[in-house]
Each structure stands twice: as C-alpha cells, then as structure tokens.
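Colleague: need coordinates for the below:
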Amino acid sequence: MALTREKVLEVALRLADEEGLAALSMRKVAAAAGVEAMSLYNHVENKGDLLDGLTARVFEDVSLPDPALPWDGRLRELAGGLHASFTRHPVVVRALAAQDANPRSAGALRVIDALLRALLDAGLDERAVARAYRSLLGMLFGSVLTGTAATGSPAVRAEPVVAYFRRMVTAEELPSLCRVLPALETGDCVQDFEYQLDLLIGGLRPV
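Modeller: Okay, the predicted model is just below:
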C-alpha cells in the first residue's frame, strides 16, 4: 500500500498510544510504517506537524450533532464525543495540555465551530463563549488525564492515605471534611464528568 498522510498518522497514533509521546520520533514512526524516515517528509513536515495531525484525527472522530437540536443537547453530544475520543487517546490530551499540539484540520475546526455555535445559541456573548469553551476543555482534560493516569507501583507509605485521613479527620476539628469524607472516598473524576457537565450547562442557562 502506498504511503499517505493518513497512513502515517494512523501508525503514529498507534505508536503514541502504545509507547507515549517520548517514543514518537520520525525514525520510530518510519520503522513502524516499514519505510525510510525520509519518506515521511513527503507527508508530514516535522514532528510538530505530526502531533497536530494526530490531534486533528482525535477531534475528527467526534460526530457533529443535528443542528436542529437545542443548544444544550448539541453541547452535551459534542462534549460526550470529545470525552470518549480523548479517553481512547489520552496521549493526545497530554500533548494538548502541554501546548505541544493543535487540532489543525478542516474536520477538527468544524467540531470546534459546532461547540462555539451551541454556546452562542445559549445566549452568551463572545467573551463568555470563549470562557465557557476553555472551561469545558479544562473539564475534559482533567477528567481524561485523571481517569487514564499511568498505573505503576505506588510509592510505599507506612500508613495509606485513606487511613491517614480517617485517623486525622474528626468531627470536632474538621466537621465538614469529616461529614463528606465517605463520599470522597467512593467517587472519581471519570464517573463525575457527566455531573460536571450538568453543572456547566446549568450555569449557562438563562435564569
């Protein structure tokens, strides 16, 4: 099969998912694609272009909602699609959060435009839309990065953190923390994304 930009990005994304961004060199991508490194430069300009291409692919995996839906329904569909796509490829979220990559493609821009359209249709002005958009991305990044954190061997402690909190937190000294601690022990960022999204959408609705 002839080498194409799409093939290069497909191989690079698979390599990044498996080995992380540190392993994503032009030489390794070429080896995984079964070509010489110089062949890649016919399809990607450099590593920055490669990272941008991977990021664009992840955005392009998100389906655009029916424009006839209410703004909050469109926003929910887009946010859910991005969350699912980012969760499949958390390495791309790390590149985005570090500002090492940007979603540079027409398809990716259409997803962003649909998000902004939904926020504009909520009745927000341009400044408020920009703030809401950044807040949504922050929620997405935080949820995905926390939920897909590497699970290596944790540092050994004489006392596990849960035991420390239970020992230190008393109703007399820290009444609010004591009251909520059992709920904090059972929750996680992944399961709370829908709740966070509800809060954001609720805050955008006109009073």
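Colleague: please count neighbours and contacts with C-alpha atoms only from this point.
Modeller: Noted.
Colleague: V93 and T146 touch, don't they?
Modeller: No: the pair V93 / T146 is not scored as a contact, 11.1 Å apart, by C-alpha atoms under 8 Å.
Colleague: the structure of the following sequence is requested for comparison with the preceding one:
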Amino acid sequence: MDVKDKKRGRPIRGKDSLDKDVIITTAKALMLEDGKTPSIRQLALALQVDAMAMYYYFKNKEDLLEAVTISLVNEVYSPSNRGGWEGELEQLCFSYLILLKQYPGLLETLLGMTSTGPATVFRSRYLKIISDLNLGDQIETQSLNLLVDYLHGFALAMKYNQSKEHLLIEDIRGPLSLIQRILVKI
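Modeller: As a prediction, this is how the structure comes out:
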C-alpha cells in the first residue's frame, strides 16, 4: 500500500483500528527487529497508515518516543518487597541490563531524550527498594545517579566489547555488592 492508497486525517474506527497501544507495540517490535528507534514514516508503513495518523495519538515525535520508552522501562523488574532489598536491587539492575541488551538502540535513545518519564519509572522502583534504608533525599539521589551511570557504562561496554571475553550481566554482582555495602554504612 502506498501513500496514495492511505486515508488521510483522523483514523477510522473499527475492529482493526489504530490506537496508542497498537502504535507503541509496533514501535517496540520495530526497535527489537532493527536495533534502533523507528522513524514516524517507518512506523506508519508498518501499520499501513499515513504518517500523519500518528499525530492524532501523539502530539509530536518526542511524545511518541517517550510513550514507547516508558512502555519498555515498565517491563523492568518491579519490586515486590518480599525479599531483602539487596536481592530486589540486583533483580532491578539485571532486568534493566537485559532490556538494554534486548533493545540495542534503547540506551542511546534514553540518553538523547529531553523528557524524564522513563527515568522516573526506574527512579520510583529504585526508591521503593531502598526506602527502608532511610538514606535521605540527597543520598538517595546520589546513589541512584551512581548506580544508573554504572549500569549505562556497563551496557555500553557489553555492546561495544570487542575482546574474546564477553561481558555477562552477572559480572555486575561484584560492583553492585560494593554499592550495596556502601549504602548500608551511610
């Protein structure tokens, strides 16, 4: 179907109608397949709609990008408070790195965004995990920044590592343990 065959303007309602969830799901599938964030045109082509139809659901590309990345970050481990905080933090970090590995272009997308929606999701999960430590706002923020910078650096090292020894997500256990010991002593 080319652009001439597509209906312009507001999408039609029906059983195969377009909605935010369909757009987000398709964008995530394209990211998984291509390793990068799809353009509005690529997304419209995959959905067989006019590119302008995207703007009925999202005010601009940044709005769409934020919705897609929030949807992806929402897949990261959500603390249950059933285990110790150290295990919860490890699961959060592991699942975040798995997500970044599964979607190779996601980290660069997150780092280039001006919105904070995806970071807010991760932050709220982190704060829930460490809430019983009563660290205070400044230490919570500083420890989160340290952890996230470490995880992003590790994700980049995993992605671009050219050596014969591949980095494994489990390799973060030592540094993560150090961060956990520091948090307990504060």
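Colleague: ok, V93 and T146 of structure 1, which is more surrounded?
Modeller: Taking neighbours as other C-alpha atoms under 10 Å, V93 of structure 1 and T146 compare with V93 leading, 23 against 13.
Colleague: what do we get in structure 2 for the more buried one?
Modeller: Taking TM-score structural alignment, V93 of structure 1 has L107 as its aligned residue in structure 2.
Colleague: same thing with A37 of structure 1?
Modeller: With TM-score structural alignment defining the correspondence, A37 of structure 1 maps onto A51 in structure 2.
Colleague: helix, strand, or coil at the match of V93 of structure 1?
Modeller: Of the three states, L107 of structure 2 takes helix under DSSP: H, G, I helix; E, B strand; the rest coil.
Colleague: give me the distance between it and C93 of structure 2.
Modeller: From L107 of structure 2 over to C93 of structure 2 the distance is 14 Å, taken as C-alpha to C-alpha, to the nearest Å.
Colleague: just Q48 of structure 2 next, same as before
Modeller: For Q48 of structure 2, the distance to C93 of structure 2 - C-alpha to C-alpha - is 37 Å.
Colleague: who's more crowded, the two?
Modeller: C93 (23 against 17).
Colleague: ok, that one - contacts?
Modeller: Going by C-alpha atoms under 8 Å, 6 or more residues apart in numbering, C93 of structure 2 touches L151.
Colleague: and for A118 of structure 1?
Modeller: Counting by C-alpha under 8 Å, 6+ apart, A118 of structure 1 touches 71-72, 74-75.
Colleague: most neighbours among those, which one?
Modeller: When neighbours are counted by other C-alpha under 10 Å, L75 leads those with 23 neighbours.
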